[in-house]
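> what would the 3D arrangement of this be:
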Amino acid sequence: MRDTLTKLDRPTIYEIYPRSFRDTTGTGEGDLAGILNGLDHVAALGVDAIWIAPFYPSPRADGGYDVTDHCAVDSRLGTLEDFDHIVEKAHALGLGVMVDLVLKHTSLDHPWFVAAVEGDDTAAARYVWRDAKPDGTAPTNWISYFGGPAWTWNHKRRQYYLHQYASEQPALDHRNPDVQAEIRAIMDFWTARGVDGFRFDAVTSWFHDPDFRDNPAAPPDERSRIEGLPFNPYTHQFHRHDMMPQEGAAHMARIRDWAGPDVFLMGENNFGIASVEIALEYTGPERLDACYTTDTVKCGAGLAVWDELLSAINGTWRLPWWFESHDQARSPTQLGDGTAAAARFLALLGGVLPGALMLYQGQELGLPQPHLDRKDVEDPYDLAFWPDGPGRSGARVPIPWTEAPGTWGFTDGTPWLPMRWAPGASIAAQEADPDSALAFQRKVLKLRRALELARPERFAHDTADGVLRLEMETGAGRFVAGFNFCDQARPVPEGGEVVLSSGVDNGQMRPRGAVLRRA
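Next up is the predicted model:
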């Protein structure tokens, strides 16, 4: 049980997307038994916890993030007993277990929403329903994150319901006492099964303006600051009324009270504007432990982003670092040239930064973003902007365990997404290669723990001459790191012993070269 672990503190968290991790039944889709079988590999990386993406019953209109029962396991993935085995083995391996709570919305098939449509007004009050305007149009001008209107008409109730994401995800009213009681019960259910923490989906979008005012337009020169694809009409508005993160931040004190002091709580902030300030408002001793933003995964992230981000954080270290997830294209491609060198650069960068760190399954292999044809894709966000979507389906291609052609040791059946990995990409192949991305990631995480890099006593940065230079002092000593973001070679930062490096020759860092050395 959870008493085998202390509370997670600035952990390194490994995200598992169950459908794409490992299949034990031959269906072509991963399952909970596959997670159980793969835990030894995860523990060997040197991480502190796993975050399991939704495994609840779902029609999968949005990849499992449209939930019909938050206290059950989708039968296609396994059983509650399978989940209990994961917790037991993870704890025996020294890993904490976090589950993904999708509380902004439910599925259309959730019993509450079904009852609401059938005329149950108590159930309806748990969602956000509004009458049409006199001309029949939607109550407000709000646009969903997926690009269409944030309101859908239901002919049985003769009202519109709100959904800030897909139309199959009706928004819950977090001011409703029944909703709050259910959230507390859900958290109690999973902590009673030994869960050590929760990742809260889209936590900055839980509240909306009770007066239902229209959002103001965003001037064209401000649209790049709004979270979302640049060609998505969502970026044409300042989301001042459909999403009210300030009220959500105060609500986190209630969430902390429900969870208790020993459960690690982490939120996803996808608000965009003032992202760091909002994340810091959501976190603290009586709120969430951590809240991550999308700043580090914006395509083409460079030194300006890093300077602004590190300056805004200003030593608080409550924003976890990450470069890829089930919602983002693979980082070696999105933030580099798709090579193992790009993967090593990002691995070392994430590994030396203070605070929590998140890795996504397969990231330790340096996997590039795979190509998919439109016929292979089912993700609604990718399809809405095909072929220019965010690449969520590509990130969800199952990870390769062996070199077996076509199935890559992931399944004995046909993978639910085609697996076209290059030779040598698999865990088995990289285990045998001391110079592999996997071997490098393990070295990084071993050093992160041994050198106490997540908890520096002193930290400073500068971005002169195209290099991000970090200085850190921990209980294990003083260190300096350099990361070459420019297109020309740059000198390695001065210092003592080189602890770990990538892309370094004769005292020079190649473009996307990186080094960690003692100061």
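> okay, CA-based contacts and neighbour counts for the rest of this
OK.
> and the nearest residue to Leu280 once chain neighbours are set aside, how far is that from Glu268?
Computed as C-alpha to C-alpha, 6 or more residues apart in numbering, the closest residue to Leu280 that is not its neighbour in sequence is Arg318, at 6.9 Å. Separation of Arg318 from Glu268 (C-alpha to C-alpha, to the nearest Å) stands at 12 Å.
> then Leu32?
Look at Leu32 and Glu268: by C-alpha to C-alpha, they are 24 Å apart.
> one step back: could you count how many residues lie near the residue nearest to Leu280?
By the criterion of other C-alpha atoms under 10 Å, Arg318 has 23 neighbours.
> the structure of the following sequence is requested for comparison with the preceding one:
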Amino acid sequence: MNEPINWWKKSVVYQVYPKSFNDSDGDGIGDLNGITEKLDYIKELGADIIWLNPIYDSPHVDNGYDIANYRKIDSSLGNMSDFDRLLHLAHKKGLKIMLDLVVNHTSDQHPWFKKSEESKENSYHDYYIWKDPVDGHEPNNWGSSFGGSTWEYVEAVDQYYLHLFAKQQPDLNWENSNVRKEVHDIMRFWLDKGIDGFRMDVINLISKKPGFPDGPIVQNKKFGDYYYGAANGPKVHEYLKEMNQDVLSKYDIVTVGETPHTNVEEAVKYVDNRRHELDMVFHFDHMHLDYGKYGKFSTKRFKLADLKAVLSKWQIEISNHHGWNSLYWSNHDQARAVSRFGDDGEHRVASAKMLGTLLHMMQGTPYVYEGEEIGMTNLHNTQIADYNDLETLDVYHRFRNDYHLSEEDTMKAIHMKSRDNARTPMQWDDSNNAGFSTSNSTWLKVNSNFKKINVKQSKSDSNSIFYYYQKLIKLRHEYQIVTTGSYQLLDKENSDIFSYARVGDNTTLLVICNFAKKKVDYLVPLELRHMQHELLISNGKKDDWNVAGNINLEPYAARVYLIKTAN
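Prediction:
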């Protein structure tokens, strides 16, 4: 791949969920000054970019993804002076800052929407998507991501407005050129402050299908699938090209779009650098491998063969189409990586290291979600009252009342998939509230295993996950092949091992990851078996590659070899 090596291609992103990272003022909620206090920690890990989840003024119906003022810091997190200080000190330490851009929708408390719902004649009415009733009912059958219809009736205008998410999150009308200009102005406001990029929330939903046709009914639900008419709509690429031309291309920044329900064939349109849209996207194909009867909240386990197929397809197709991958196991919307893809019991440390190895040696920009680098796990609250997440509460009531599932089965699904799994406070040490806050109570309960799993413990153990991640990041910075090498899946049919090669001109990286809870023998491919090799990183034994090319792998073992393929 002979593409230019932009600075963000050799970078690693550390994602911070501000409410849960570090509380500096003792009110039980993380804040900007708390993040500033921990910049040295992120720098020590080796990350290059900090992605902050929304920090804007918000009623917090959906934890900040309902924005009331894009140019104001939410008071629970601090003020603009706090942000300016954070940005300045981060830059001083060589760290970049990426903000969340949430522009598919706003809060219903945003001044635009307040004016929009006053009258059809108000110029802001067209800032949102309003439709007349059809035979006295909703304009179509689309179902909201958080349950119920996507349409909310407002008597004052005798119309429904569209909200793909909560009813307090009305969708913006991107057909209106004034809306697009407003968004561009918001972006310039932050870019002129010196931020280094945007993660764009559900950016592939900004263009809806003309006519707003009914969506297919899924699993006998009352409501249809809104993604049918909202994902990757007919003008989304036009809007992003315009955004790139008017704003993004004027700054040396990085962009990543969140693009649910987007396959790799569609994704290449967003990231092909010849099209001038986005630098990379977050896809969900590997996140859907354990979906089942109840969608995300099913309790099935992924199959390794499926994981190999999905990740390999994205590696190859994105590279072949002049694009760049984002690499992630977890984020604020997903379960903890080691609980979902590894083993958070006996093999927690080994499997966390293995998962990190598999991801960080692939081509793309890795994203480390706060706590992933110490192996934080899913929580196990025993009662629904201990959960905060809007999606989780909706699922609980639907499972109990509509599907008539038992309390035990409902809570099992929530234990596995609730977004609160990732949102519990960061576990800094074994003191009260895991060192996150001096408050008597925190906005979300700390995971009960914080005395065993915390940063202080990790940094006191030279064999910890933290130091392993630190080494993985260092390898990405030091070895260009991690950035530029082509990807080849190896041993496709192996049901226990995910192995692949990254191939350069004179060297090859051989990556071997055991997903089994048992010891497994791995045979190095014949063409590499007798080459000169160096073990770059391992989460278990030192080099045990014998003369026959056989490697004995412990449960959840990982190995990365640098192989010289030419003199």
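> got the contact list for the helix or strand where Met187 of the first structure lies?
Under the criterion of DSSP states H and E, Met187 of the first structure resides in helix 177-192. The contact list for helix 177-192 of the first structure, computed with C-alpha atoms under 8 Å, 6 or more residues apart in numbering, reads His70, Cys71, Leu103, Arg126, Leu172, Asp173, His174, Gly197, Ile255, Trp258, Ala259.
> residue range for it in the second structure?
Aligned using TM-score structural alignment, helix 177-192 of the first structure spans residues 177-192 in the second structure.
> how far does that stretch sit from the chain's center?
Distance of stretch 177-192 of the second structure from the chain centroid (C-alpha atoms, centre = their mean, to the nearest Å) equals 24 Å.
> same check, this time on stretch 466-480 of the second structure
On the basis of C-alpha atoms, centre = their mean, stretch 466-480 of the second structure sits 21 Å off its chain's mean C-alpha point.
> report the buried residues of it.
Phe466, Tyr467, Tyr468, Tyr469, Gln470, Lys471, Leu472, Ile473, Leu475, Arg476, His477 (16 or more other C-alpha atoms under 10 Å).
> what residues in the first structure pair up with it?
The aligned range for stretch 466-480 of the second structure is 438-452, by TM-score structural alignment.
> which ones are touching Glu29 of the first structure?
By C-alpha under 8 Å, 6+ apart, the residues touching Glu29 of the first structure are Arg19, Ser20, Arg22, Asp23, Thr411, Pro415, Trp416.
> TSV for the residues you listed, including secondary structure?
Listed next are those as TSV, based on DSSP: H, G, I helix; E, B strand; the rest coil:
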residue	secondary structure
Arg19	helix
Ser20	helix
Arg22	coil
Asp23	coil
Thr411	coil
Pro415	coil
Trp416	coil
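> buried residues in stretch 413-426 of the first structure?
Buried residues in stretch 413-426 of the first structure (16+ other C-alpha under 10 Å): Gly413, Pro415, Trp416, Leu417, Pro418, Met419, Arg420, Trp421, Gly424, Ala425, Ser426.
> on that earlier part again, which among the buried residues of stretch 466-480 of the second structure gets closest to Val236 of the second structure?
The closest of those to Val236 of the second structure turns out to be Arg476 (C-alpha to C-alpha; 33.3 Å).
> contacts made by the helix or strand hosting Glu308 of the first structure with the rest, please.
For Glu308 of the first structure, the element it lies in under DSSP H and E is helix 303-313. Helix 303-313 of the first structure has contacts (C-alpha under 8 Å, 6+ apart) with Val276, Glu277, Asp295, Thr296, Leu319, His461, Asp462, Thr463, Gly466, Val467, Leu468, Phe485.
> quick one on the thing from earlier: any shared contact partners between Arg318 and Glu268 of the first structure?
Jointly contacting Arg318 of the first structure and Glu268 under the rule C-alpha under 8 Å, 6+ apart are Cys291.
> grab the most central residue of the first structure for me.
Ser325 (4.9 Å; C-alpha atoms, centre = their mean).
> that one: what's it in contact with?
Counting by C-alpha under 8 Å, 6+ apart, Ser325 of the first structure makes contact with Glu15, Leu359, Tyr360, Ala395.
> ok, 6 Å please
Counting by C-alpha atoms under 6 Å, 6 or more residues apart in numbering, Ser325 of the first structure makes contact with Tyr360.
> what lines up with it in the second structure?
Alignment note (TM-score structural alignment): Ser325 of the first structure maps to Asn331 of the second structure.
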